[in-house]
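Asker: Curious how this folds, go ahead:
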Amino acid sequence: MTLETLSSGLDTIWVVLTAAMILLMEGGFALLEAGFVRSKNSVNIIMKVFADITIGTLCYFLIGFGLMHGADFLGIVGTSGFLLKGDLSHLDLNISIDAFWLFQGAFVIAVISIVSGAVAERINFRAYLLYVVLMTAFIYPIAGHWIWGGGWLSELGMQDFAGSAVIHALGGSAALAAAILIGPRKGKFSEFGSSSVALPSNLQLVSVGAFLLWFGWFGFNAGSTLQATDARIGHIAIVTMLSAASGGAVTLLYTLFRYGRSDAPSVINGSLAGLVGITAGCAFVNDYAAIIIGAVSGLLMMAATNWLEARRIDDPVGAFPVHAVSGIWGTIAVGLFATEGGLFTDGSWHLLGVQILGLTALCTWGFLLTWIAFKTINIWIPIRSTDEEEEIGLDISYHGIRATHADNEFIRIEDYSYRGDVKEMRDEMYK
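Answerer: Here you go, the predicted model:
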């Protein structure tokens, strides 16, 4: 065995393992979102996550990967690599193309899961499936090509190591468009402007989901080295930890002194905001900058949550504040704190300008394309669930089953049907 073969083998193991860690984050998304929403909609959350993994994976394999990482065309889009065929020699990898695809495929699933939370409890499941196709096959891959596929933002020098911009700012902007277009849940806002709160159905699930996401984030960030022997892995891991801790600590103290109690959902989202914020710069900033980035991410998340409420925009799990706002800040923070080229370190404005330009392009792309996608889908399939479906709950309306059954009794097969009138199914399941 040659040294080159050994190096390639170690790198492949590293990338496959970290890809698996990122895929485990889908379990975190499922638990987090199912715990945040009302129990009558928790199965629907799980089914949307499975749609992300199954349909999203296939769409990315067939189309998305080629558009994102194929041979560059005018800095805009890739033109090879569909079904992993064609010329991909430009990637210059030390690992197999299969391992690289697996890692990138795990990322695309995370993007669509961000949008899922923002439209929870009121989106038509069939309409969501169509959006999964559009996001994973076209919207995300084309934007991803601009930075990670050798596109025009990459040529300008934009830095986004693991995706604060490509994944979180883009996904969060798409989530905002979807939330605005689909409208708030019934009863969330009164006609007089007051806001109501639907309490989380299970904060234990939320916390476990957050811990799974936190765990997977080490694969998200450190795995982006694509090399097991990269000396930066330890540093990437520690700044990831520090930023997440800082985001959670700031929101814990803020809510404690502002409201006289430490608010659990805010603290959980604060830690996630810290993770999002450090994702772009985890390989470029020092430990102290990571603490600052995490703290600001947590505070901005709280401010963005209040901004949504003031504008009567319903985001049940905080997808926009956690992902878009923290992702935007984290990407800008690279231009401020990067040890090479940062404004506060080198006194250079160039990187900061490129970061802001790239963010503007990505957020605009994610928002507008999602708006167009849902408007188009709505021509054939209503994107919004009916009032009756929302009242009954999407679990029974779309999936014919509840998340929990206290007595676990037998029911007749003919009574357990995926067909028929929703009201009759509700009466049968709840009698």
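Asker: From now on I want contacts and neighbour counts done on CA atoms only, so please keep to that.
Answerer: Will do.
Asker: Can you name the helix or strand that the spatially most central residue of the chain falls in?
Answerer: For the chain, residue 114 is the residue whose C-alpha lies nearest the centre (C-alpha atoms, centre = their mean; 3.4 Å). Using DSSP states H and E, residue 114 sits within helix 97-118.
Asker: what residues are up against the residue nearest to the centre of the chain?
Answerer: Taking C-alpha atoms under 8 Å, 6 or more residues apart in numbering, we find residue 114 in contact with 168, 171-172, 175, 319, 323.
Asker: how much space between it and residue 331?
Answerer: The gap separating residue 114 from residue 331 is 18 Å, by C-alpha to C-alpha, to the nearest Å.
Asker: downstream neighbour of the helix holding residue 114 in the secondary structure list?
Answerer: Downstream of helix 97-118, the next assigned helix or strand under DSSP H and E is helix 125-134.
Asker: Helix 97-118 and that following helix, what's the angle between them?
Answerer: Orientation check (axes from the mean of the first three to the mean of the last three C-alpha atoms, to 10 degrees): helix 125-134 against helix 97-118 gives 140 degrees.
Asker: List the residues that contact the nearest residue to residue 39 once chain neighbours are set aside.
Answerer: Spatial nearest neighbour of residue 39, chain neighbours left out: residue 201 (5.6 Å); criterion: C-alpha to C-alpha, 6 or more residues apart in numbering. For residue 201, the contact set (C-alpha under 8 Å, 6+ apart) comprises 34-39.
Asker: and of those, the nearest to residue 73?
Answerer: Distances from residue 73 to the contacts of residue 201, taken as C-alpha to C-alpha, are shortest for residue 34 (41.1 Å).
Asker: can you count the residues close to that closest one?
Answerer: Residue neighbour count, defined by other C-alpha atoms under 10 Å, stands at 29 for residue 34.
Asker: chain center to the helix or strand harbouring it: distance?
Answerer: Using DSSP H and E, the element containing residue 34 is helix 3-36. Mean-position distance between helix 3-36 and its chain equals 15 Å (C-alpha atoms, centre = their mean, to the nearest Å).
Asker: Just the buried residues of that helix, please?
Answerer: 8-9, 11-36 (16 or more other C-alpha atoms under 10 Å).
Asker: returning to what we had before: just put the contacts of residue 201 in JSON lines and tack on distance to residue 212.
Answerer: Below are the contacts of residue 201 laid out as JSON lines (distance: C-alpha to C-alpha, whole Å):
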{"residue": "34", "distance to residue 212": "14"}
{"residue": "35", "distance to residue 212": "14"}
{"residue": "36", "distance to residue 212": "15"}
{"residue": "37", "distance to residue 212": "18"}
{"residue": "38", "distance to residue 212": "21"}
{"residue": "39", "distance to residue 212": "21"}
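Asker: Can you name the two of those residues that sit furthest apart?
Answerer: Checking the contacts of residue 201 with C-alpha to C-alpha, the most distant pair is 36 and 39, at 8.8 Å.
Asker: The host helix or strand of residue 300 packs against which elements?
Answerer: Taking DSSP H and E as the definition, residue 300 sits inside helix 287-310. Here helix 287-310 touches helix 233-259, helix 264-278, helix 326-337, going by 3 or more C-alpha pairs under 8 Å, 6 or more residues apart in numbering; DSSP states H and E.
Asker: Second chain to compare with the first, below:
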Amino acid sequence: MRSRVGILLLVLVIFCLSSSVVWAAETTAESNAIAIDTMWTLLAAFLVFFMQAGFAMVESGFTRAKNAGNIIMKNLMDFSVGSLIYWAIGFAIMFGAGNAFMGTQGFFLSGSFENLGLDIPVSAFWIFQAVFAATAATIVSGAMAERTKYSGYLAYSVVITGVIYPIVGHWIWGGGWLSGMVDFAGSTVVHSVGGWAALAGAMVLGPRIGKYNEDGSINAMPGHNLLMAALGVFILWFGWFGFNPGSTVAGTDLSIASIAVTTNLSAAAGATLAMITSWFKYGKADVSMTLNGALAGLVGITAGTAAVNNVGAVIIGALSGIVIVYAVEFIDHLHVDDPVGAVAVHGVCGAFGTLLVGFFAVDGGLLYGGGSALLLTQAKGVISVFIWTFATAYGLFKVIDAVIGLKVTREEEVEGLDQTEHGSVSYPDFVPLHWKSVKINKNSDN
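Answerer: The predicted structure follows:
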């Protein structure tokens, strides 16, 4: 009898121990998954943050040397001021509980944000979204380069990061009235918002001195450093591997690999087709168009990067590469002076790529037997975001122009914004030589 009781006790002990081991293993696996997802989200956020350097290089390289420091200052403060305002109100409007139009809870990152259903810490999700918000704001910098008053630009940056962008984000990503739309990483939410705001800003601001002649003809105003612009494009391409795969906010989601592939294929196709198109159109393989073609492919695929296959990604990138060449020309012929092509790259190709999801999405796309429902949903989102963003941004820039002033004086523009807005120059070794030569010529008897 004692032996039987002993055996039963032994079995009971073994059962309890094994259950504890299984429970502990399950708990460890779950905590490990959360840790991996958190680390992946943070890594992706850091990659997207580095895109700020890419934007700075692209915009500086495509514009003139006398304004390079002003470009850097705008990019730096887009992120600095933008981070503060996005922490205070932007994130709550975008992802806080509220209504179909905007979030109304969670200001200053308070509360639990249980409505998001996150496994990772809210702080990890916030930093990832903050760098997205800064990207949308920075897009506008290039389109308004070389003639914008710095104080006016800062005022714009606060409003787009705090209100205009977060409301669109809430509509599509935060449970708002466009939540059925497919925009995985933000072709519309991030890039079109930035592009349409850039269009509004460039229109209110007007062109640079000497850009357009009285007869309507256009003068080319080349940037000062194509190598810098190319470096910026490579940095942006690199950062996009955080932008798109990172939008899973889950390193344990193995779809990050296929998303990285579709991202890369679309960028490569965009660059290739932009090069070929410019070659046929101008007789030369245009460098700046090819660089913007890579960005066009990246912007175009961002909406559907998780929804299309590799062939679809190549087609989306290729079409975006063709569109960018004609979009840049079309906007220029409207006499909207965009020194870096931001409206065409981010606004036009962002909308174009979002619409193409309705054709190429493997699940629900028109070309895969899904009918027109998804395409109509995408079109509704694209049109709604354009109306909201362009109208609010245009009104904002008009108010800024009336209250603060948006455009520098003619004399300030001619001298360069580095000197007139910041009291410094980006290339000081050049300036003294120039001044010295002027003084020598003035004092010369010849």
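Asker: about what we covered before: residue range for the helix holding residue 114 of the first structure in the second structure?
Answerer: Here helix 97-118 of the first structure aligns to the second structure at residues 122-143, judged by TM-score structural alignment.
Asker: how big is the offset of the matching stretch relative to the first structure?
Answerer: Stretch 122-143 of the second structure: mean distance to aligned residues in the first structure after superposition is 0.4 Å, counting by mean C-alpha distance after the TM-score superposition for the first structure.
Asker: how far does that stretch sit from the chain's center?
Answerer: Offset of stretch 122-143 of the second structure from its chain centre (C-alpha atoms, centre = their mean): 7 Å.
Asker: Tell me the buried residues in it?
Answerer: By neighbour count with 16+ other C-alpha under 10 Å, stretch 122-143 of the second structure contains the buried residues 122, 124-143.
Asker: With stretch 175-184 of the second structure instead?
Answerer: Neighbour counts over stretch 175-184 of the second structure (16+ other C-alpha under 10 Å) mark 175-179, 181-184 as buried.
Asker: right, and the pair among the residues you listed with maximum separation?
Answerer: Spatially, the most separated pair among these is 177 and 184, at 16.1 Å (C-alpha to C-alpha).
Asker: What is the equivalent residue in the second structure for residue 294 of the first structure?
Answerer: Counting by TM-score structural alignment, residue 294 of the first structure corresponds to residue 317 in the second structure.
Asker: Would you mind confirming that that match is in contact with residue 270?
Answerer: Yes - counting by C-alpha atoms under 8 Å, residue 317 of the second structure does reach residue 270; the two are 4.5 Å apart.
Asker: how about the helices of the stretch 51-200 of the first structure, start to end?
Answerer: Applying DSSP state H, counting those that start in this stretch to the stretch 51-200 of the first structure gives helices spanning 65-69, 97-118, 125-134, 140-148, 152-156, 170-182.
Asker: between those, which one is nearest to residue 315 of the first structure?
Answerer: Within those, the stretch nearest residue 315 of the first structure is helix 97-118; the backing value is 4.7 Å (C-alpha to C-alpha).
Asker: Could you tell me which residues touch both of residue 317 and residue 270 of the second structure?
Answerer: 296-298.
Asker: Now render the residues you listed as TSV, adding distance to residue 396 of the second structure and neighbour count.
Answerer: Listed next are these as TSV, based on distance: C-alpha to C-alpha, whole Å; neighbours: other C-alpha atoms under 10 Å:
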residue	distance to residue 396 of the second structure	neighbour count
296	27	38
297	30	39
298	29	38
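Asker: Rebuild the residues you listed as a markdown table, extending it with distance to residue 92 of the second structure.
Answerer: Converted to a markdown table, those look like this (distance: C-alpha to C-alpha, whole Å):
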| residue | distance to residue 92 of the second structure |
| --- | --- |
| 296 | 31 |
| 297 | 31 |
| 298 | 28 |
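Asker: of the residues you listed, closest to residue 254 of the second structure?
Answerer: residue 298 (20.7 Å).
Asker: Which residue lies closest in space to the aligned partner of residue 74 of the second structure in the first structure, excluding its sequence neighbours?
Answerer: Residue correspondence to the first structure (TM-score structural alignment): residue 74 of the second structure is matched to residue 48. In this structure, residue 48 of the first structure finds its nearest non-sequential neighbour in residue 116, 7.0 Å apart by C-alpha to C-alpha, 6+ apart.
Asker: residues contacting the one you found?
Answerer: Counting by C-alpha under 8 Å, 6+ apart, residue 116 of the first structure touches 45, 48-49, 175.
Asker: Likewise for residue 333 of the second structure?
Answerer: Counted by C-alpha under 8 Å, 6+ apart, residue 333 of the second structure has contacts residue 218.
Asker: how about it, what's its partner in the first structure?
Answerer: If you follow residue 333 of the second structure across to the first structure using TM-score structural alignment, you land on residue 310.
Asker: swap in residue 191 of the second structure?
Answerer: Counting by TM-score structural alignment, residue 191 of the second structure corresponds to residue 168 in the first structure.
Asker: Quick check, that match in contact with residue 329.
Answerer: No - Residue 168 of the first structure sits out of contact with residue 329 when judged by C-alpha under 8 Å, with a separation of 10.7 Å.
Asker: Neighbour count for these two, which is higher?
Answerer: Neighbour totals were compared for residue 168 of the first structure and residue 329, and residue 168 leads with 32 against 25 (other C-alpha under 10 Å).
Asker: how near is the residue lying closest to that one once chain neighbours are set aside to residue 238 of the first structure?
Answerer: Nearest residue to residue 168 of the first structure, sequence neighbours excluded (C-alpha to C-alpha, 6+ apart): residue 323, at 4.8 Å. Per C-alpha to C-alpha, residue 323 of the first structure is found 21 Å from residue 238 of the first structure.
Asker: So which of the two has more stuff around it?
Answerer: More neighbours surround residue 323 than the other of residue 323 of the first structure and residue 238, with 33 against 17 (other C-alpha under 10 Å).
Asker: separation between the alignment partner in the second structure of that one and residue 193 of the second structure?
Answerer: Taking TM-score structural alignment, residue 323 of the first structure has residue 346 as its aligned residue in the second structure. Noted for residue 346 of the second structure: a distance of 8 Å to residue 193 of the second structure, by C-alpha to C-alpha.
Asker: One more: residue 31 of the second structure?
Answerer: Relative to residue 193 of the second structure, residue 31 of the second structure is positioned 37 Å away (C-alpha to C-alpha).
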